[in-house]
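**Q** From the sequence below, what's the structure:
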Amino acid sequence: MATSKKETSPMNETSPKKARKVNSGPIREKGRTMDKMVAAVGQVLQKEGYYGLNIASITKAAGVDRRLVSLYFGNVDNLIAIYLKKNDYWENAGKDDITAMLEQDNDVGQAAVTKLLQGQFDTVNNSEILQKLIHWELGENNKTLRELADSREESGQLILDRVEANFPKNGIDLKAVLALQIGGLYYLSLHANINGSTFCGIDTSKPEGKERISKAMESLIAMLYEKKK
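**A** Predicted coordinates:
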């Protein structure tokens, strides 16, 4: 009787060693801790206002050791700056809209400009944090806030230059008109939500009041573009 050859089991074959995975646990944990510390800035801002923003109150709200501020962010001002940029309209949604407009080869139209201003009004009106940031910016000379304002101005300038370039020199100071509109939007949002009263008989904290302002804004932009023709 012939002796059969013994089959080689796959288990007996030498398989290449798998590359050892890098333990990403500490990296993920660091990221979660940093996110928690950034969020704590907002918690303190809502509860104590901007005068309460200091390393002790922020780390207490985050439930972390205060040494992590310098380890992860360098200093408390950098931590606050990250929170401010994360919650600023012109650094987020507004910046995305502006980028999309600038990528278009054609003229920035009436609808795009209207959408940008209406988006700003809606966002500020519905965000207590943004209202506090604007109030803080108006009431205190602060390096971090100034840098945020400069960054916001730089983003806005790009689209304003593009829009203005397509307007004829017909006596319309486009940037001045838009400055009045944007400043008015800020003030109406702060007035309604902080003071709690009407302005010119309009309560912009109510849906019908917001709708009136939004439609008026659309009409003003339409007038500008009609004048352009």
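**Q** all contacts plus neighbour counts: C-alpha atoms, from now on.
**A** Will do.
**Q** residues touching residue 156, list them.
**A** Going by Cα atoms under 8 Å, 6 or more residues apart in numbering, residue 156 touches 90, 98.
**Q** With residue 29 as the reference, measure out to it.
**A** Taking Cα to Cα, to the nearest Å as the measure, residue 156 falls 36 Å from residue 29.
**Q** Please generate a structure for the following sequence too, so the two can be compared:
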Amino acid sequence: MEQENRKPRRPRRSKADIENCIDKAAKELVLKKRFSNVTVLDIIKRAKIEPITFYSRYQNQEDFFEHFVREFDYWFKDTMSAENNQVRTEEVYAELLINLLNELSQKSIMLELLRWEISDTNQVTLRTAMNRELHTIPLVDKYEADFKDSGMDISAISSLLIGGIYYLCLHKECSPFCRIDLNTDEGKRKIQNAIRTLSRLLYEHKQGTRSPSKDELEGIAERMRQRGMSEEDIRYCLMK
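**A** Okay, the predicted model is just below:
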């Protein structure tokens, strides 16, 4: 009878299994409740562990979150390290921004982390934001060296593009922006195409191969007319 009333023991979990359970529980809770509403008790209950199991690994909630966010921060991922070592072409620059857009346009820990950093200034958000900044400095330095003699401030331009992606993805739950709805495939394609176009223009300017604008072409055509060239010759020369 005593054996029948005894509670069955939980299967013994390895250290890796426990850590995976903690991370999985935290991820589910953050996506459901957002960072600011998640407590250690929530994580412990969701992961089905004892408090001592959690606190033997982390000093407190802040310590856990600081470790946790590194796994999901876009700028800390292995793909980022690989791109850091690539030849920095127009396509690589565009891909870096498009991959960021794709990650943030869906419900992700990175998106919730940005939301938390904007809405709540605390020791964790301050450190995660600063760690991200420090981690990306080597890549920024390489792009600045690439664009050194181009007359363009690539860091300032990149900050506007990245900040714009952050805002569009955070704002998409409220309403479209400039008639672009990132909740739709069409909206995502428009921003992706815009990123490719801007990347191409940046590198054309850097290489001195920028294509003339429509107004510039019309000005050239008018000067050719003044010199007596026929419309057929003008179209041929300007490839219109």
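**Q** And the TM-score between them?
**A** Between these two chains, after superposing, the TM-score reads 0.79 (TM-score structural alignment, normalised by the length of the first structure); 197 aligned residues with a Cα RMSD of 1.9 Å.
**Q** Show me the helices in the first structure, by range?
**A** Using DSSP state H, the helices of the first structure run over 25-48, 55-62, 67-73, 76-87, 93-102, 110-125, 128-139, 143-165, 174-190, 207-228.
**Q** Out of these, which is closest to residue 201 of the first structure?
**A** Smallest distance to residue 201 of the first structure across those (Cα to Cα): 9.2 Å, for helix 207-228.
**Q** Would you mark the buried spots in the closest one?
**A** Buried residues in helix 207-228 of the first structure, counted by 16 or more other Cα atoms under 10 Å: 209, 210, 213, 214, 217, 218, 221, 222, 224.
**Q** can you check stretch 111-125 of the first structure too?
**A** For stretch 111-125 of the first structure, the neighbour count (16+ other Cα under 10 Å) marks 113, 114, 115, 116, 117, 118, 119, 120, 121, 123, 124, 125 as buried.
**Q** In the second structure, what stretch matches it?
**A** Mapping stretch 111-125 of the first structure onto the second structure (TM-score structural alignment) gives residues 91-105.
**Q** And for the matching stretch, what's in contact with it?
**A** Residues outside stretch 91-105 of the second structure that contact it (Cα under 8 Å, 6+ apart) are 74, 83, 86, 110-111, 162, 165-166, 169, 182-183, 192, 195-196, 199.
**Q** distance of the residue nearest to the spatial centre of the second structure from residue 118 of the second structure?
**A** Note on the second structure: the residue nearest the mean C-alpha position is residue 100, at 3.1 Å, using Cα atoms, centre = their mean. Plainly put, residue 100 of the second structure is 18 Å away from residue 118 of the second structure if you go by Cα to Cα.
**Q** Likewise for residue 74 of the second structure?
**A** Noted for residue 74 of the second structure: a distance of 17 Å to residue 118 of the second structure, by Cα to Cα.
**Q** next one: residue 99 of the second structure
**A** Taken as Cα to Cα, the span from residue 99 of the second structure to residue 118 of the second structure is 22 Å.
**Q** What of residue 82 of the second structure?
**A** 29 Å.
**Q** Quick one: map residue 146 of the second structure onto the first structure.
**A** That one, residue 146 of the second structure, aligns with residue 166 by TM-score structural alignment.
**Q** so that match makes contact with residue 110?
**A** No - Residue 166 of the first structure lies out of contact with residue 110 (Cα atoms under 8 Å); the separation is 11.5 Å.
**Q** neighbour count winner among these two?
**A** Using other Cα atoms under 10 Å as the criterion, residue 166 of the first structure and residue 110 rank with residue 110 on top: 16 against 13.
**Q** okay, now residue 74 of the second structure: neighbour count?
**A** With other Cα under 10 Å as criterion, residue 74 of the second structure counts 19.
**Q** Could you pull up the contacting residues of it?
**A** Residues counted as contacts of residue 74 of the second structure (Cα under 8 Å, 6+ apart) are 80, 100, 103, 110.
**Q** Aligned counterpart of it in the first structure, please.
**A** So residue 74 of the second structure corresponds to residue 89, using TM-score structural alignment.
**Q** before we move on, the earlier item: in a markdown table: the helices of the first structure, plus distance to residue 199 of the first structure.
**A** A markdown table is the format used below for these (distance: least, Cα to Cα, whole Å):
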| stretch | distance to residue 199 of the first structure |
| --- | --- |
| helix 25-48 | 25 |
| helix 55-62 | 36 |
| helix 67-73 | 42 |
| helix 76-87 | 26 |
| helix 93-102 | 26 |
| helix 110-125 | 14 |
| helix 128-139 | 17 |
| helix 143-165 | 26 |
| helix 174-190 | 7 |
| helix 207-228 | 10 |
